[in-house]
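J.: Model the following, please.
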Amino acid sequence: MKAVIVVCGLLMLGGCATGGQSNPPWMAMGGSCTKLSGDQELSLNLADDMAKEGKLHASLANLQNLPQGSAQVQLRKARIYRQLGRDEAGPLYQGLLGSCLAAEGEHGLGQLAAGHGDNALAITHLERAAQMAPTDAKIRNDLGVVYLNQRRVDEARFEFLTALELKQDESPAALNLVTLLIYQDQWKQAAELVTRAGLTPEQVSDAQYRAQALKAQARTASNQVAVVK
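T.: Take a look at the predicted model:
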């Protein structure tokens, strides 16, 4: 079954284990926050542009030329590996926890946990990320997604509204809030938000599908409780 809420490809699968091998050196370092040189910053920006264009393998190749102990480089590699569904993402995010990008590390680990369907672990990581970076709209949105997956509706609404107020063009948060409103049969409020956010008919259809999936999950959970009683 299609995932209930998938925000811009965020909740993608990836491993966190490294087996019985010893940790690589960059994990012990926690990621260096030393500023990159001008040329290195240009290479980093080039890798970012390639990733935005969907050229993930090319972006990763460019990152291999940069200092591997850099927290900035580690973060970008972790994001690419997560999108590719590679096991390397987890250890890279873990290695950021003792660095200046600890919030991003917690965020990534939360995304990986959510991708595996472990909402409890995802919330643990994402709540930590939100405490470290309370004004990061993407973190607040992703936390709201996991709350909504658990049908913790009031908490989800709070996070989506926070993300929207922090960043007005945060389309994923608007789409997720529309999903929540439809789930609660608040069609008038949903329609108003669709107009304000400029969501497309395709996005609205997707929100309706997700809301129906949530309702189906809620009915299943209710039936299971009834059987247990």
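
J.: Could you use CA atoms for every contact and neighbour count after this?
T.: Will do.

J.: Distance check, Leu181 against Ala191.
T.: 9 Å (C-alpha to C-alpha, to the nearest Å).

J.: more neighbours, the two?
T.: Leu181 (22 against 16; other C-alpha atoms under 10 Å).

J.: so what's the nearest residue in space to the more buried one that is not next to it in sequence up against?
T.: Closest residue to Leu181 in three dimensions, ignoring its sequence neighbours and counting by C-alpha to C-alpha, 6 or more residues apart in numbering: Ala190, at 5.6 Å. The contact partners of Ala190, by C-alpha atoms under 8 Å, 6 or more residues apart in numbering, come to Leu177, Val178, Thr179, Leu181, Ile182.

J.: Proceed likewise with the subsequent sequence, for comparison:
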Amino acid sequence: MTITITAFERSPDGGKGLARDTRVRWALEEVGQPYQVRLVSFAAMKAPAHLALHPFGQIPTYEEGDLALFETGAIVLHIGERHAGLLPTDANARARAITWMFAAVNTVEPPILELVTARILEADKPWSNERMPLVEERVRGRLAQLSARLGDADWLDGAFSAGDLMMVSVLLRLRPSGILDAFPNLAAYVARGEARPAYQRAFAAQLAVNVGHRREPT
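T.: Here you go, the predicted model:
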């Protein structure tokens, strides 16, 4: 059955790999599964057809036969359970990899998203200058904990897994802030994730969509 995912017709980040469809593309590339992409506009995301797939009007969604999924964590977990390459075969290692997936989206990503919101959407608010140091400190606190756990290891728990895929994807959102640079082992960890051939293919596919939209008509 053909796998179809949805992605932004024009990504807000201009194709820098921060849109969440990149996570799903990366997962599919890691397990060697072909997929199709249906591009949706911001208007289409709020239309009934898309809301039937994603009740919150976001991307990505995942369709395979009569199965429709939303939320990147759930989608990547499904891909990992269906195809070899993202989750260990050992039961305990598999459980730990899934734990790191949840940690990425539930513990590490929320303060990072708060920082993104503060920097982009709230920068003009009168209280922004006072709030920003507090938001940044929460992010640094989480990074310090993650950095201590990672240490000098290449990946979070032995070999690369879906836990690393999700964590690297989350940490990439910090690049514009420069905060990640204060944690060399995390910066190197992210760089290792980006260097994986599967990530490179996923990134190139998303970038191609946005470059195509930037081209002037001939």
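
J.: Work out the TM-score between the chains.
T.: After superposition, the two chains reach a TM-score of 0.30 (TM-score structural alignment, normalised by the length of the second structure), with 109 aligned residues with a C-alpha RMSD of 5.6 Å.

J.: what about the longest helix in the second structure?
T.: Using DSSP state H to define each element, the second structure has its longest helix at helix 128-150.

J.: Mind giving me the packing neighbours of that helix?
T.: Based on contacts counted as 3 or more C-alpha pairs under 8 Å, 6 or more residues apart in numbering; DSSP states H and E, the elements that helix 128-150 of the second structure packs against are helix 109-120, helix 184-195.

J.: run the last query once more with 7 Å
T.: Here helix 128-150 of the second structure is seen to pack against helix 109-120 when contacts are counted using 3 or more C-alpha pairs under 7 Å, 6 or more residues apart in numbering; DSSP states H and E.

J.: and the angle from the helix it packs on to helix 128-150?
T.: 150 degrees (axes from the mean of the first three to the mean of the last three C-alpha atoms, to 10 degrees).

J.: where do the strands sit along the second structure?
T.: Remark: strands assigned in the second structure by DSSP state E are 3-8, 36-40, 61-64, 67-70.

J.: Make a markdown table out of the ones you listed and add distance to Val170 of the second structure and mean neighbour count.
T.: Written out in a markdown table, the entries for those read as follows (distance: least, C-alpha to C-alpha, whole Å; neighbours: other C-alpha atoms under 10 Å):
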| stretch | distance to Val170 of the second structure | mean neighbour count |
| --- | --- | --- |
| strand 3-8 | 18 | 21 |
| strand 36-40 | 22 | 15 |
| strand 61-64 | 18 | 20 |
| strand 67-70 | 17 | 15 |
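
J.: quick one: which of those strands is nearest Arg192 of the second structure?
T.: strand 3-8 (24.8 Å; C-alpha to C-alpha).

J.: what's the angle between the closest one and strand 36-40?
T.: Relative orientation of strand 3-8 of the second structure versus strand 36-40 (the same axes, to 10 degrees): 30 degrees.

J.: tell me what strand 3-8 of the second structure is packed against?
T.: strand 36-40, strand 61-64.

J.: if we go to 10 Å?
T.: Strand 3-8 of the second structure sits against helix 21-30, strand 36-40, helix 42-45, strand 61-64, strand 67-70, helix 197-214, with contacts defined as 3 or more C-alpha pairs under 10 Å, 6 or more residues apart in numbering; DSSP states H and E.

J.: Point out the most buried one among those.
T.: When you average the neighbours per residue for each of these (mean count of other C-alpha atoms under 10 Å), helix 21-30 leads with a mean of 25.
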